[in-house]
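**Q** Just the structure for this:
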Amino acid sequence: MMQELGRNILLSIDQVARLTGVKKSTLRYWEKTFQDFLCPNRTYSKRREYSIDEVNIIETIKKLIEEEHLTNMGVKLRLGEINGNGPSC
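**A** From the prediction side, this is the model:
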């Protein structure tokens, strides 16, 4: 039940930036670069709302870039492997 509740929580870009340590400008860039894997919902006023699954993807992208030193293409390939070669959006 708690896991199901957690899946319905949506976070703002400010909250995600504080939670993950990734700048808001970087999150916006990653949204464009990794659009097959990262696509936050938009409110009526065009604000981004990130799900817990998307926060996990952001943390994965951060790890792949910072710790494994992958390029954007490498990150896309690895995300495809993790998500079963299909986009999550």
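**Q** going forward, measure contacts and count neighbours with C-alpha atoms only.
**A** OK.
**Q** Centre of the chain to stretch 68-86, how far?
**A** For stretch 68-86, the gap between its own C-alpha mean and the chain's C-alpha mean amounts to 13 Å (CA atoms, centre = their mean, to the nearest Å).
**Q** Show me which residues of that stretch are buried.
**A** Using 16 or more other CA atoms under 10 Å as the test for burial, stretch 68-86 gives 70, 75-76, 78-80.
**Q** now those as TSV including secondary structure and distance to residue 12?
**A** Rendered in TSV, the data for the buried residues of stretch 68-86 read as follows (DSSP: H, G, I helix; E, B strand; the rest coil; distance: CA to CA, whole Å):
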residue	secondary structure	distance to residue 12
70	coil	27
75	helix	24
76	helix	24
78	helix	26
79	helix	23
80	helix	25
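**Q** to compare against the first, here's another:
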Amino acid sequence: MEKSLTLKQVATILGVEPSTVRFWEKEFAEFVKVKSNKGQHKRFTPANVEMLTKIRDLLQVEQYTIKGAKRRLEMDMALDSAMGIDGNFKTTVFFMLSAIMQELQTYRETSQKLSQQLELLQLEKSEIEEKLQEEQRKGILDFIRDKIAMKKMQEKEA
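**A** Down below sits the predicted model:
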């Protein structure tokens, strides 16, 4: 027969108050199925404790809302049944995907910064080209003035 634990024992294992365990048991009833015989205290199985541990981690460590934790557990159960994957492999895949998503976010941010820098460089290039054209126009005007002045001097000499 499977060893079962009392509410107080489960609360001690999870490091929470018994009232918290009762709340989670009610909120997550479709995931935590605690059996109790009429007139007896509820007894928690190792599977119940494992599920309550997942719930605690989702709520307290990963900071999920109740609704978000339920969705996550539903998704996990769907994945488990659809793929027949054991929990450790699934967790590994989940963390790998999380790491990939973080890396993609970092690349996206870097890409945005590079794009902004490129825009600034293009603006700076345009400003420099305008100044260069202005200098070239000034150079042409000075060249024409010099030619006109030389022509006037030649006419005066002639």
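**Q** now what about the TM-score between them?
**A** Once the chains are laid over each other, their TM-score by TM-score structural alignment, normalised by the length of the first structure reads 0.80; 80 aligned residues with a CA RMSD of 1.8 Å.
**Q** rewinding a little: of the buried residues of stretch 68-86 of the first structure, just say which sits nearest to residue 37 of the first structure.
**A** Distance to residue 37 of the first structure, by CA to CA, is smallest for residue 79 among the buried residues of stretch 68-86 of the first structure, at 7.4 Å.
**Q** counterpart of the closest one in the second structure?
**A** Across the two structures, residue 79 of the first structure finds its equivalent in residue 73 of the second structure, going by TM-score structural alignment.
**Q** how long is stretch 25-44 of the first structure end to end?
**A** Between the opening and closing residues of stretch 25-44 of the first structure we find a distance of 21 Å, counting by CA to CA, to the nearest Å.
**Q** For it, grab the matching residue range in the second structure.
**A** Following TM-score structural alignment, the partner segment of stretch 25-44 of the first structure in the second structure covers residues 19-38.
**Q** Tell me the gap between that stretch and the middle of its chain.
**A** On CA atoms, centre = their mean, the centre of stretch 19-38 of the second structure falls 32 Å from that of its chain.
**Q** what's the answer for stretch 102-115 of the second structure, then?
**A** If you compare the mean C-alpha spot of stretch 102-115 of the second structure with that of the full chain, they lie 12 Å apart, counting by CA atoms, centre = their mean.
**Q** and what of stretch 66-76 of the first structure?
**A** Its chain's C-alpha centre and that of stretch 66-76 of the first structure lie 14 Å apart, by CA atoms, centre = their mean.
**Q** Helices of the first structure, start to end?
**A** Counting by DSSP state H, the segments of the first structure that form helices are 2-7, 13-20, 24-33, 52-66, 72-82.
**Q** Could you point out which of those sits nearest residue 39 of the first structure?
**A** If you check each of the helices of the first structure against residue 39 of the first structure by CA to CA, helix 24-33 wins as the nearest, at 6.2 Å.
**Q** thought residue 12 of the first structure was touching residue 49?
**A** Yes - distance between residue 12 of the first structure and residue 49: 5.0 Å, which falls inside the contact criterion (CA atoms under 8 Å).
**Q** Which one of those two is surrounded by more residues?
**A** Comparing residue 12 of the first structure with residue 49 by other CA atoms under 10 Å, the one with more neighbours is residue 49, at 20 against 13.
**Q** May I ask you to confirm that that one is in contact with residue 10?
**A** Yes - contact between residue 49 of the first structure and residue 10 holds when scored by CA under 8 Å: they sit 5.4 Å apart.
**Q** residues in contact with the aligned partner of residue 14 of the first structure in the second structure?
**A** Residue mapping for residue 14 of the first structure onto the second structure gives residue 8, with TM-score structural alignment as the criterion. Under the criterion of CA atoms under 8 Å, 6 or more residues apart in numbering, the contact partners of residue 8 of the second structure comprise residue 18.
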